[in-house]
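Engineer: Quick check, what structure comes out for this input:
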Amino acid sequence: MRFTKMHGAGNDYVYVNCFAEPVPADIPATAIAVSDRHFGIGGDGLVLIGPSDKADARMRMFNADGSEAEMCGNAVRCVAKFVHDHGICRKDELRIETGRGVLTLQLLVEGGSVHRVRVNMSSPILRSADIPTTLPGDPPVRAPLEVAGRKLEVTCVSMGNPHCVTFVDQITDEWVHGVGPQIEKHPAFPRKINAEFVQVLSRSEINMRVWERGSGETLACGTGACASAVAAILNGLCDRTVLCHLPGGDLTLEWSEGGDVFMTGPATEVFSGVWNPSGAVR
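Structural biologist: Predicted coordinates for the structure are as follows:
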């Protein structure tokens, strides 16, 4: 199986061009194997790029534990770069089919290759039942949540996948690695959830770390950054354009007056290779 390793702000996945390669027979098992950072290729998961009957390409994304996710903001930017740079569709604006629906992406091209991508992430989902969560409120803002012996106030948002945002004075490993996994699997979230921990720096700037559902801590989460910006705005902490600092790099988020959230960030191709059934890379 030929693959390409790519990352968006350090959120790295193994990408397979299913225009040219067959879809793996057992996708969850393949995702687990290739994601292993010691015995596999190494990554936060597996992304399949294939044909679509409604867009320029279709993206399917699988976490490092083999579970399929609805959407990944960093991955969809990399899919757009791959589709453009590898000649599948060389346009400056692409439509990519995702589990969230068809998204429109504007490509910032330099020297014939894509360096940054602006994505219309569509409108945030704010109704509790649709996120989904059993926490009160539509949207659930400053909702009470008891977890890990703490009484938290959280804000929940879906960007096609669910997010639980907690605002903290300082983001620590105790929050991310101690509290994050317990939020992920809390019974208030019937499909589990991504847990973001956010420090507000100003009306236009935040720091964020994330414990991702099915993958653990990652260096960046595009949908999580969008959800964190929306949560900060809903809580009256930020204006509608927010610069989000993540361990892997920066993303710019804008929640437009029309309701859609726009995300701009990098997309980087690292290397390509071949994965064989025994798990070796060459």
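
Engineer: From now on I want contacts and neighbour counts done on CA atoms only, so please keep to that.
Structural biologist: Will do.

Engineer: Run through the residues that contact the residue nearest the centre of the chain.
Structural biologist: By C-alpha atoms, centre = their mean, the mean C-alpha position of the chain lies nearest to residue 72, the distance being 3.2 Å. Residue 72 makes contacts with 61, 221, 222, 223, as judged by C-alpha atoms under 8 Å, 6 or more residues apart in numbering.

Engineer: another one to check against the first:
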Amino acid sequence: MSKAGAHVVRFSKMHGAGNDFVVLDLRDGSAPPTPALAARLADRHTGVGCDQILTIEPPRAEGSVASYRIWNADGSNSEQCGNGARCIAAWLVRDGSAQGPRFSIDSPLDTHPVEVLGEGRYAVTMGVPVFEPARIPLVGFAHPREEYLLPLQGESVRFAAVSMGNPHAVIEVGLVDAAPVERLGPLLQQHASFPQSVNVGFAQVMDPGHARLRVYERGSGETLACGSGACAAAVTLMQRGRLQRQARISLPGGELGIDWPGDGQPVVMSGPTAFVFEGEWIA
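Structural biologist: From the prediction side, this is the model:
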């Protein structure tokens, strides 16, 4: 029984390759969650539990089915979420709002074409990677480089950097299972060179068509998967000739496909979605 005056939040719990979400339909005009409410919803002990909260809202671009916004587990906002985009697409297909094999959805930054692949899989066009340091943003470097070098607590850290609508640093490692994710992830996120913080990926190239990846995300910590992080790792490795232009990225929660023709072209990410349960949370 709910408490008198309590606010009931209806939600769908979903995940894409283990990256899990609480999805809220706000198309009836309901207010979006405050940062405090988002953090309470995301709490895995006292809330529903998730990496991010996604809100479905009316479309902003002509021809789009809907738009979505993203809150991290700490209540902060995010500009992009690749696994979340696929889950939003799957939610809209199940709802009947999106029909046919192709449609578009609006993220906080752009409009993204979606292709329905079947069996819960979707391909989302994620946009053109941005390598200019000022636009990532990455402070202290005037021009793009394949690799950057920063001193970090007595050691030099080499990484690639790119924006996929949100900032990413990608560190290539010899063995991803032994990567210092919990140590270097927070240190890079707090570094003054990343004024908006950064998602930190640790990538191991297995062969020219396959890499493994772990990602320490802004506002959420290490997650089982990160769609924009998979795109970032793939394009930086492709740019250096370490991966082919079509590659599989294996994350702890599942596998994503990344297709990037080259500079100036958008990245297409494909992968699974899953509905976990529907529920009501009393705020």
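
Engineer: related to what we said a few turns ago, when you align them, which residue in the second structure goes with the residue nearest to the centre of the first structure?
Structural biologist: In the second structure, the residue paired with residue 72 of the first structure according to TM-score structural alignment is residue 81.

Engineer: do residue 122 of the first structure as well
Structural biologist: Checking TM-score structural alignment: residue 122 of the first structure goes with residue 127.

Engineer: Quick check: chain neighbours aside, which residue is closest to that match?
Structural biologist: Leaving aside its sequence neighbours, residue 127 of the second structure sits nearest to residue 266 (C-alpha to C-alpha, 6 or more residues apart in numbering; 4.5 Å).

Engineer: any idea what that neighbour aligns with in the first structure?
Structural biologist: That one, residue 266 of the second structure, aligns with residue 260 by TM-score structural alignment.

Engineer: Same question for residue 98 of the second structure.
Structural biologist: With TM-score structural alignment as the criterion, residue 98 of the second structure pairs with residue 89.

Engineer: What residues does the counterpart of residue 171 of the first structure in the second structure make contact with?
Structural biologist: In the second structure, the residue matched to residue 171 of the first structure (TM-score structural alignment) is residue 176. Residues near residue 176 of the second structure by C-alpha under 8 Å, 6+ apart: 202, 203, 204, 212, 213, 214.

Engineer: How many residues are close by residue 276 of the first structure?
Structural biologist: Residues within reach of residue 276 of the first structure, counting by other C-alpha atoms under 10 Å, total 11.

Engineer: hang on, it packs against residue 24?
Structural biologist: No: counting by C-alpha atoms under 8 Å, residue 276 of the first structure does not reach residue 24; the two are 11.4 Å apart.

Engineer: Redo the contacts of residue 176 of the second structure as a markdown table? Include distance to residue 64 of the second structure, secondary structure and neighbour count.
Structural biologist: Below are those laid out as a markdown table (distance: C-alpha to C-alpha, whole Å; DSSP: H, G, I helix; E, B strand; the rest coil; neighbours: other C-alpha atoms under 10 Å):
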| residue | distance to residue 64 of the second structure | secondary structure | neighbour count |
| --- | --- | --- | --- |
| 202 | 34 | strand | 27 |
| 203 | 34 | strand | 27 |
| 204 | 37 | strand | 23 |
| 212 | 33 | strand | 22 |
| 213 | 32 | strand | 29 |
| 214 | 32 | strand | 28 |
